[in-house]
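J.: give me a model of this one.
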Amino acid sequence: MTSNSYVTTQDGTQIYYKDWGPKTAQPIVFHHGWPLSSDDWDTQMLYFLGKGYRVVAFDRRGHGRSTQVSDGHDMDTYAADANAVVEALDLNNAVHIGHSTGGGQVARYVARYGGNGRVAKAVLVSAVTPIMLKTEAFPLGLPISVFDGLREQTANNRTQFFKDLPIPFYGFNREGVKPIEGVIDNWWRQGMMGSAKAHYEGIKAFSETDQSEDLKAIDVPVLIMHGDDDQIVPYQAAALEAIKLVKNGTLKIYEGYPHGMLTTHADVINPDLLAFIQS
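T.: Below you'll find the model as predicted:
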């Protein structure tokens, strides 16, 4: 059910969405990262709107303007919510683009719900796939202490943490890179709109969910994009491993680009996305 830019899921959660452009055009669906909102895609949405596409983005449950529900902060529910939006808007032949946690969301959504002509292609940008946590089966991952630290900072001083994290997120701590105050402020604004509980529990979702089988199950073409100076999701354990698991994948590694390269290097990334979508 849709009303006033909200889709209501089976458990009653209201998912806020944007749906711009001609309804007859091919849809591009954008899936944002932790702890942000659909606003993180504004630059891409305007770019592809200008190219004639229908652009759709939504706020993950507990994020942005969606309901701050207590439960469902896991990858299965994230994917089910994405499917609820797709079905409510009846999107077919869509390109699904996910950033960071949104990349994991795309992988699970496409693997589970991507049949029946719903999905044409998928793009994983700086994505958390296949798994971020170091395990016996995946020794390349990061230790649990890293994610425990994120949880501690989220719980104890989320306001300051969300001022500090955009610095490495966008590579503003690198020599010769000038911080963009508006970008930092916008990251903080998006983050603080969301639920502390959703953010806290979402850390487990993006770090401990093994999506190897999701990647193997995807039948459509997949573009995997990652910066080699990503300080949030190291590309060696993410993009370089994910590309081995997809059936029909293309890998693009960007020298010196940060985790938030969609914002800092949109002038390069957007045309590359367009080329893949049109290929």
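
J.: only C-alpha atoms for contact and neighbour calcs from this point on.
T.: Fine.

J.: could you measure from the closest residue to residue 21 other than its chain neighbours over to residue 262?
T.: Nearest residue to residue 21 in three dimensions, chain neighbours excluded: residue 54, at 4.5 Å (CA to CA, 6 or more residues apart in numbering). Between residue 54 and residue 262 the computed distance is 19 Å (CA to CA, to the nearest Å).

J.: swap in residue 42?
T.: Residue 42 is 10 Å from residue 262, by CA to CA.

J.: show me what counts as buried in stretch 135-155.
T.: 140-142, 147, 150-151, 153-154 (16 or more other CA atoms under 10 Å).

J.: meant to ask about stretch 127-135, not that
T.: 127-134.

J.: go on, stretch 240-253?
T.: For stretch 240-253, a neighbour-count test (16+ other CA under 10 Å) marks 240-243, 245-246, 249, 251, 253 as buried.

J.: how about the secondary structure of the most centrally placed residue in the chain?
T.: Per CA atoms, centre = their mean, the C-alpha nearest to the average position across the chain is that of residue 102, at 2.0 Å. Recorded secondary structure, residue 102: helix (DSSP: H, G, I helix; E, B strand; the rest coil).

J.: ditto for the one 10 residues further on
T.: Using three-state DSSP as the criterion, the local structure at residue 112 reads helix.

J.: mind listing what it touches?
T.: Residues in contact with residue 112 (CA atoms under 8 Å, 6 or more residues apart in numbering) are residue 214.

J.: higher neighbour count, residue 42 and residue 262?
T.: Each of residue 42 and residue 262 has its neighbours counted (other CA atoms under 10 Å); residue 262 has more, 21 against 12.

J.: please provide the structure for the following sequence as well, for comparison with the first:
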Amino acid sequence: MNFVTTADGTQIFYKDWGPKNAQPIVFHHGWPLCSDDWDAQMLFFVQRGFRVVAHDRRGHGRSAQVSEGHDMDHYAADAFAVAEHLNLRNAVHIGHSTGGGEVARYVAKHGQPAGRVAKAVLVAAVPPIMLKTASNPEGLPMEVFDGFRKGVADNRAQFFHDVPAGPFYGFNRPGVTPLPGVIDNWWRQGMMGSAKAHYDGIKAFSETDQTEDLKAITLPTLVMHGDDDQVVPIHDAALKAIKLLKHGTLKVYPGLSHGMLTVNAAQLNADLLAFIQG
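T.: Okay, here's the model as predicted:
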């Protein structure tokens, strides 16, 4: 397996498929998953001649289960370690959910103007900030994230079944048929990772104010969000993020869920390809 060692000695697992001289697309996964969550996108793009790269965030998947560093700064630095190791240039960085926050921090701190990043995509992403605060009264109350922490601490295995079986893919909506394999795969990915990384990561994805990251991004950025996202509500994420981006394009998907990259892959992949080639 492929690993890179970060500045603080953490082993980060990564995948690197396709021609090394092709344009790279770098995928950043959501909480509490791993690079496997991008299977549908990585296969689609490698079959179209792109170089596709994805890593497991520290404490997730096959990366080292370290005790510390479960915050956006370390997440972005770890992603940069992979990009630097592979000498990726002119890359398109695509992030889902927490991975969208990772992309925003990465591009703002490591991607400009060195020529490493060409474009960015935020899919059902957490920026600018999820938590309800005095300056963000529309956000979700702390009790929501305390519930996530309780689920991880009390019975992570059951919690990691309930989330994908319910709100993540919209399988709790009337008339929607649950896909057992998708639910099982979410559970598998989650349980590969570290409970501490998952617990600490809740603070990272909910309380990190990325307003300044979004303002700092000068590259073309596509913001994709389902308007029935029950995990990262669109009104507190994409609809605010698009106002902060200098060169942002918003695409809203009526009725689609937080997990639309998996259950609506054909539609999302076509739109991603059009943005990358546009």
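
J.: rewinding a little: for the buried residues of stretch 135-155 of structure 1, give me a markdown table that also has distance to residue 21 of structure 1.
T.: A markdown table is the format used below for those (distance: CA to CA, whole Å):
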| residue | distance to residue 21 of structure 1 |
| --- | --- |
| 140 | 42 |
| 141 | 40 |
| 142 | 40 |
| 147 | 39 |
| 150 | 38 |
| 151 | 38 |
| 153 | 39 |
| 154 | 37 |
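
J.: before we move on, back to that, please say which position in structure 2 the residue nearest to the centre of structure 1 maps to.
T.: Alignment note (TM-score structural alignment): residue 102 of structure 1 maps to residue 99 of structure 2.

J.: ok, now residue 132 of structure 1?
T.: Taking TM-score structural alignment for the superposition, residue 132 of structure 1 sits opposite residue 130 in structure 2.

J.: secondary structure element for the nearest residue in space to that match that is not next to it in sequence?
T.: The spatial neighbour of residue 130 of structure 2 that comes closest, neighbours along the chain excluded (CA to CA, 6+ apart), is residue 206 at 4.9 Å. Using DSSP states H and E, residue 206 of structure 2 sits in helix 195-207.

J.: first to last residue in stretch 12-27 of structure 1, what's the distance?
T.: 25 Å.

J.: tell me which residues in it are buried?
T.: Using 16+ other CA under 10 Å as the test for burial, stretch 12-27 of structure 1 gives 13-19, 21, 26-27.

J.: may I see these arranged in TSV, with distance to residue 50 of structure 1 and secondary structure as well?
T.: Shown next, in TSV, are those (distance: CA to CA, whole Å; DSSP: H, G, I helix; E, B strand; the rest coil):
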residue	distance to residue 50 of structure 1	secondary structure
13	32	coil
14	29	strand
15	25	strand
16	23	strand
17	19	strand
18	16	strand
19	14	strand
21	9	coil
26	13	coil
27	13	strand
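
J.: let's have the buried residues of stretch 240-253 of structure 1 in TSV, adding distance to residue 229 of structure 1 and secondary structure.
T.: Output for the buried residues of stretch 240-253 of structure 1, formatted as TSV (distance: CA to CA, whole Å; three-state DSSP):
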residue	distance to residue 229 of structure 1	secondary structure
240	14	helix
241	16	helix
242	17	helix
243	18	helix
245	23	helix
246	23	coil
249	22	strand
251	16	strand
253	10	strand
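
J.: any idea which of those residues is closest to residue 178 of structure 1?
T.: residue 253 (22.6 Å; CA to CA).

J.: show me the contacts for that closest one.
T.: Taking CA under 8 Å, 6+ apart, we find residue 253 of structure 1 in contact with 225-228.

J.: which stretches of the stretch 1-150 of structure 2 form strands?
T.: Secondary structure of the stretch 1-150 of structure 2 by DSSP state E, counting those that start in this stretch: the strands cover 2-5, 11-17, 24-28, 51-55, 91-96, 117-123.

J.: out of the ones you listed, which one sits most buried?
T.: strand 24-28 (a mean of 27; mean count of other CA atoms under 10 Å).

J.: what's the average distance for that strand when superposed on structure 1?
T.: Strand 24-28 of structure 2, aligned to structure 1 and superposed, deviates on average by 0.1 Å (mean CA distance after the TM-score superposition for structure 1).

J.: what range does that strand cover in structure 1?
T.: Against structure 1, strand 24-28 of structure 2 falls on residues 27-31 (TM-score structural alignment).

J.: which other residues reach stretch 19-36 of structure 2?
T.: 14-15, 37-38, 49-57, 60-61, 88-100, 102-103, 186, 189-190, 193, 198, 201.

J.: can you check stretch 195-214 of structure 1 too?
T.: Residues from elsewhere that reach stretch 195-214 of structure 1 (CA under 8 Å, 6+ apart): 34-35, 61-63, 68-70, 73-75, 101, 104, 107-108, 110-112, 128-133, 147, 150-151, 154-155, 158, 242, 245.

J.: can you lay out the strands of the stretch 1-150 of structure 2 as a markdown table showing distance to residue 216 of structure 2?
T.: Shown next, in a markdown table, are these (distance: least, CA to CA, whole Å):
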| stretch | distance to residue 216 of structure 2 |
| --- | --- |
| strand 2-5 | 28 |
| strand 11-17 | 27 |
| strand 24-28 | 19 |
| strand 51-55 | 24 |
| strand 91-96 | 16 |
| strand 117-123 | 13 |
